[in-house]
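>>> Predicted model, plus sequence, below.
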Amino acid sequence: MAKIAYILLCHKDPQGVIDQAGRLTAAGDFMAIHFDARASKADYEAIRTALAGNPSVVFAQRRIRCGWGEWSLVQATLEALYAAVPAFPRATHFYMLSGDCMSIKSAEYAHALLDGESVDYIESFDFFASDWIKTGIREERLIYRHWFNERGRKAWFYRSLEWQKKLGLARKIPEDLQIMIGSQWWCLRRLTVEKLLQFVAARPDVTRFFRTTWIPDETFFQTLVRHLVPGSEIRSRTLTFLMFTDYGMPVTFYDDHYDLLLAQDYLFARKLSVDARRLKEQLGSLYTATGMAFPVSGEGRRLYQFQAGRGRLGRRYAPRAWEAGTSLGRDRVLLIVVCKKWHIAKRLVARAREMAGIEGVDYLFNEDNCPLPDLGGIESTPDKRMRHRRALLKLLSESFRSDRMMICLDPESFDLIRDFYADRSEIRLLDIVCDFSDAYLRGHALRVGLAGEHTPPEVMAGLLPTLRHDMIFEAERLRDAGLPGYERVWQSAEPGANLLPLARFLGISEAQAREILGDGTLFQD
């Protein structure tokens, strides 16, 4: 059975490091920690003291002062490997992590995945043929020497580069290596790691070359693994879910991303916000859990790319990608009452709450003054509710402490209905088919501002057929959508005809449904 030795590079949050080490080793795995030499010595001592009694944790013997884009990150990783390989002879895999990573699957799931195939997981794409690099210098990373950090000493970084170009100081790449590139977050088999460390010891020329390349943590291990291991034994992917913006900045995950993260085809996620306390608590107990199923949908990257693209076109208004990815939860039921006559739907929700104990809210996406509990401001305006709609419903459900909740929607909210049907929760819909007299249509025209008190009668007469057709269209569109859990009741039907559809929709007995329908007053205008 697979045993994982985690290679943890970290530089902050000592308590987070201690907690992470405790969680991951509690399931029988191991950890080697490199704590940045730039970080606080007191923090490092606190970590060592807290983990001194844990035999499944070791520390790199030498702490390196790490800088982004520098060889120091590779050297720190090697130092952790030098400590881990002899300390954990039972480790079958070595998994690279940062302090910003957390597990999004259980150890049971991770071990089964690694046992399923004897391969290395590391992104490894041809440096020159791929488009992995999105911004910044490309070939210059390799053929020129980089002694200055572009982030800390930007002027000298580019000055040095220009001087080398002018003086013709381009260097050759080691002839026997095909330079590869990819994410630094890998998972390698023990034999691969042992071969790699032997190669590093035997080839100081290769180490010397990579010491002055730019961002070598994206090329060093990726190149050497491809050089040492047959391609058939490499899966060119990472097992850590991470994304970058078009500008090369990591996408950060927050409290409302729990369901989305669990649905991704990865074992860990990076990078979690320091403020995502609830998310960290939820994920914290996940690694040692047993018997859990993790259905994978894998939509995270597509959602982000789609929404980022909409933003480029000025069409970002609507739920953001991550908010759309928020789920009510697989065990919850959302009951949607669709009715053009709002007073009828509100009456139904009130009766269901009173007679069947089913919590519900009225037209929360349509009315400013819809009564809602305090949810931290997300409920303050219809626009904000719409932008955060799934997160809002999840918070409402948690506020009601119920796995069933009703909401009212206008039939014109078809796209909103389709969006809720894309959720992982169970959705049921009750379509209340209403009768629309001319008097009602005139009142509707006044309420929505299509007509005023002084609208000429002939104009109103021409408007009514259009309004009636529009309402018929909305009703037919909903019926033709073929949505699961769809039920229909009619305003003009005999009370007995509506019993079964209402009982199925609410999940109650026919007797309770009869009580809610009452003597016909439910549908009174």
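Happy to help now that I have it. Numbering: from 1, shown residues only.
>>> Every contact and neighbour count from this point should use C-alpha atoms.
OK.
>>> Residue 183: neighbour count?
Under the neighbour criterion other CA atoms under 10 Å, residue 183 is assigned a count of 20.
>>> Return the distance of stretch 346-355 from the chain's centre.
For stretch 346-355, the separation from the chain centroid amounts to 36 Å (computed by CA atoms, centre = their mean, to the nearest Å).
>>> wait, I meant stretch 405-419
With CA atoms, centre = their mean as the basis, stretch 405-419 stands 24 Å off its chain's centre.
>>> The stretch 201-350 of the chain: strands as residue ranges?
Taking DSSP state E, counting those that start in this stretch as the test, the strands found in the stretch 201-350 of the chain are 234-235, 240-241, 268-269, 333-338.
>>> Can you lay out the ones you listed as JSON lines showing distance to residue 179 and mean neighbour count?
As requested, these are exported to JSON lines (distance: least, CA to CA, whole Å; neighbours: other CA atoms under 10 Å):
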{"stretch": "strand 234-235", "distance to residue 179": "15", "mean neighbour count": "16"}
{"stretch": "strand 240-241", "distance to residue 179": "22", "mean neighbour count": "24"}
{"stretch": "strand 268-269", "distance to residue 179": "27", "mean neighbour count": "23"}
{"stretch": "strand 333-338", "distance to residue 179": "52", "mean neighbour count": "24"}
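>>> possible to save these as a markdown table with distance to residue 86?
Supplementary listing: the strands of the stretch 201-350 of the chain in a markdown table, determined by distance: least, CA to CA, whole Å:
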| stretch | distance to residue 86 |
| --- | --- |
| strand 234-235 | 24 |
| strand 240-241 | 25 |
| strand 268-269 | 25 |
| strand 333-338 | 52 |
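>>> for comparison:
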Amino acid sequence: MAKIAYVLLCHKDPEAIIQQAARLTAAGDYMAIHFDGRSSQADFAMIRKALTTNPNVCFARKRVKCGWGEWSLVQATLNALESAVASFPRATHFYMVSGDCMAIKTAEYAHRLLDAQDKDYIESFDFFESDWIKTGMKEDRLIYRHLFNERTHKRLFDLSHGMQKRFGLTRRPPVDVQIQIGSQWWCLRRRTVEWILSFLDQRRDVVRFFRTTWIPDETFFQTLVRHLVPATEIECRTLTFLMFSDYGMPVQFYNDHYDMLMGQDFLFARKISPEAQELKSRLGALYAEQGVEFQISNEGRNLYGFLAKRGRNGLRFAPRFWETESTLGRDRELLIVTCKKWHVAKRLVNRLRDVSNIPALAYLFDEEGTDMPDLGGIEATLWKRTRHRRALVRMLFDYYETDRLVICLDPSALDLMQDFCADRAVTRILQIDCSLSDAYLTGHAERIGLAGQQTSSLALERLLPTIRNDIQHEADRIRDVGFDHHGLIRESDSDEQIAEQLMPFFALDHDAALTLARTEHLFTD
């Protein structure tokens, strides 16, 4: 009889991870957990303490700092797989899941399905011949080396990619390996996993190649399984039900999707909305049940496509969500850093990427050129971003697959701060007060068109006090509102004082907060 070792990659919500592990192992299955190395050490300690007495749970031998589209996700998976293979000799299958996945069938049903066919379940389509990649980079994923993360270091990513194209610095995949592509959610037999681990010990050239490909979690296992396993033993499909919107975002499932999910010919669904508490409760109780009959209809994708098409044709029965008031999500946190000196806030959030995995965008409502992901056009102009502010930020939460997001706002944007604070999500504001020299104020006056190169020194002497008072007034207005979650750091504060404010705001430990407080040239003009 099949026994499944679930390979769980996760980075947040320790209580949900503990519950998920308890549910899936209660039916006799196993779980190997990799908790992102960028995430809170306290959260990881909480998970380990809660599950240390569960013999059916193990942890990856080493935590990796993961980044979307990077080799780090593959390395994290391999670390968890190696621990699972060593810890669970009775496991017959290894099933890749994330913290956003939940079972939509019983353990009894899953075991019966896996026993019925001696096969691996993984999407693996020819990388060059198939049309699996709908938009964006295709061949360039492989033939160029990608050393930077496109989401966190977009300019470096684009610069590196552009320079390689300009100078023709291409490379070829390993000649004896046919590159495949498909969903990263798979279920592999024990023999296949052991073959893969053995192959990697012998073929370090293959590992070196994939280390610098872009989004290798969609090609690495897909390629190796097709290379090592006869085609007759591969079921070219995923057992995890997931859909994507027209904007390339994962479709989320809510409370009223329960019956639809039960009818899909899959074992898990991704991704369940953080707000769908009733759905989570019902699915959580489902896995251990026995004797449940499922009527498979598989209408999910067709139904979603039908409704989406009607929306595009103007035949929808309700407005699109950005045309009405939308919410960021009850269980999400929006972290707003506000500072008049934009370069100070930018340095802080750039350094934040080195000490945490919280996505951060600088002054997206103030600068047209802010690095933004493609969200279907809503991000195209400042006017659109501001008009659809909540919808935009919600889409950013979905794009980065996170429940915590940092943005920077100018102190003049009090109306935006108040609007976000009125949302059901938790909004925290960190105000940075900087000293304002006459030289800075003169430059500021020139940037906003109040002064120019020909402005006399006498005119500037009269203008600068007014500008200084105006900036101070903006800062005072923010403090006077009395926001529930408001922090303040000043340029005159010591590193320890700044760290004390950063710890609760970003949910960092003391060392990480102190590292952030000591950002080089943080307040330098």
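All right, it came through fine. Only a predicted model underlies this, so the values are computations on that prediction, with no experimental measurement involved.
>>> among the strands of the stretch 201-350 of the first structure, which is nearest residue 389 of the first structure?
Evaluated over those, closeness to residue 389 of the first structure peaks at strand 333-338, with 12.8 Å, by CA to CA.
>>> Where in the second structure does that closest one align, residue-wise?
The counterpart of strand 333-338 of the first structure in the second structure, using TM-score structural alignment, is absent.
>>> Mind giving me the packing neighbours of that strand?
strand 404-409, strand 426-433 (3 or more CA pairs under 8 Å, 6 or more residues apart in numbering; DSSP states H and E).
>>> which residue numbers in the second structure go with the shortest one?
When the second structure is aligned by TM-score structural alignment, strand 404-409 of the first structure has no counterpart there.
>>> what's the distance between that strand and the middle of its chain?
Counting by CA atoms, centre = their mean, strand 404-409 of the first structure is centred 25 Å from the centre of its parent chain.
>>> count of neighbours near residue 208 of the first structure?
For residue 208 of the first structure, the neighbour count with other CA under 10 Å is 10.
>>> all helices of the stretch 401-525 of the first structure, in order?
Ranges of helices in the stretch 401-525 of the first structure, per DSSP state H, counting those that start in this stretch, are 414-421, 438-447, 457-480, 499-506, 510-517.
>>> I'd like to know which of the ones you listed lies nearest to residue 3 of the first structure.
Each of those has some distance to residue 3 of the first structure by CA to CA; the shortest is helix 414-421, at 40.3 Å.
>>> got the buried residues for that closest one?
414, 417, 420, 421 (16 or more other CA atoms under 10 Å).
>>> Show me what the last one lines up with in the second structure.
Aligned against the second structure by TM-score structural alignment, residue 421 of the first structure finds no counterpart at all.
>>> Wait, residue 421 of the first structure touches residue 429, no?
No - applying CA atoms under 8 Å as the test, residue 421 of the first structure and residue 429 come out as separate, 9.7 Å apart.
>>> Could you tell me where stretch 433-450 of the first structure falls in the second structure?
The aligned range for stretch 433-450 of the first structure in the second structure is empty, by TM-score structural alignment.
>>> In the stretch 101-250 of the first structure, what residue spans correspond to helices?
Assignment of helices within the stretch 101-250 of the first structure using DSSP H, counting those that start in this stretch yields the ranges 107-116, 140-143, 154-166, 190-202, 204-211, 220-228.
>>> Can you tell me which of those is nearest to residue 301 of the first structure?
When those are compared by CA to CA, helix 107-116 sits nearest residue 301 of the first structure, at 21.2 Å.
>>> so the closest one matches what in the second structure?
Following TM-score structural alignment, the aligned partner range for helix 107-116 of the first structure in the second structure is 107-116.
>>> Report the mean deviation for the matching stretch after fitting onto the first structure.
In this overlay with the first structure, the average offset of stretch 107-116 of the second structure from its partner residues is 0.2 Å by mean CA distance after the TM-score superposition for the first structure.
>>> And that stretch, what's buried?
In stretch 107-116 of the second structure, the ones that count as buried by 16+ other CA under 10 Å are 107, 108, 109, 110, 111, 114.
>>> from memory the last one sits against residue 3, does it?
In this case it means residue 114 of the second structure. No - counting by CA under 8 Å, no contact exists between residue 114 of the second structure and residue 3, whose distance comes to 9.1 Å.
>>> max-length helix in the second structure?
Once the second structure is assigned using DSSP state H, the helix that runs over the most residues is helix 457-481.
>>> That one corresponds to what range in the first structure?
By TM-score structural alignment, helix 457-481 of the second structure lines up with nothing in the first structure.
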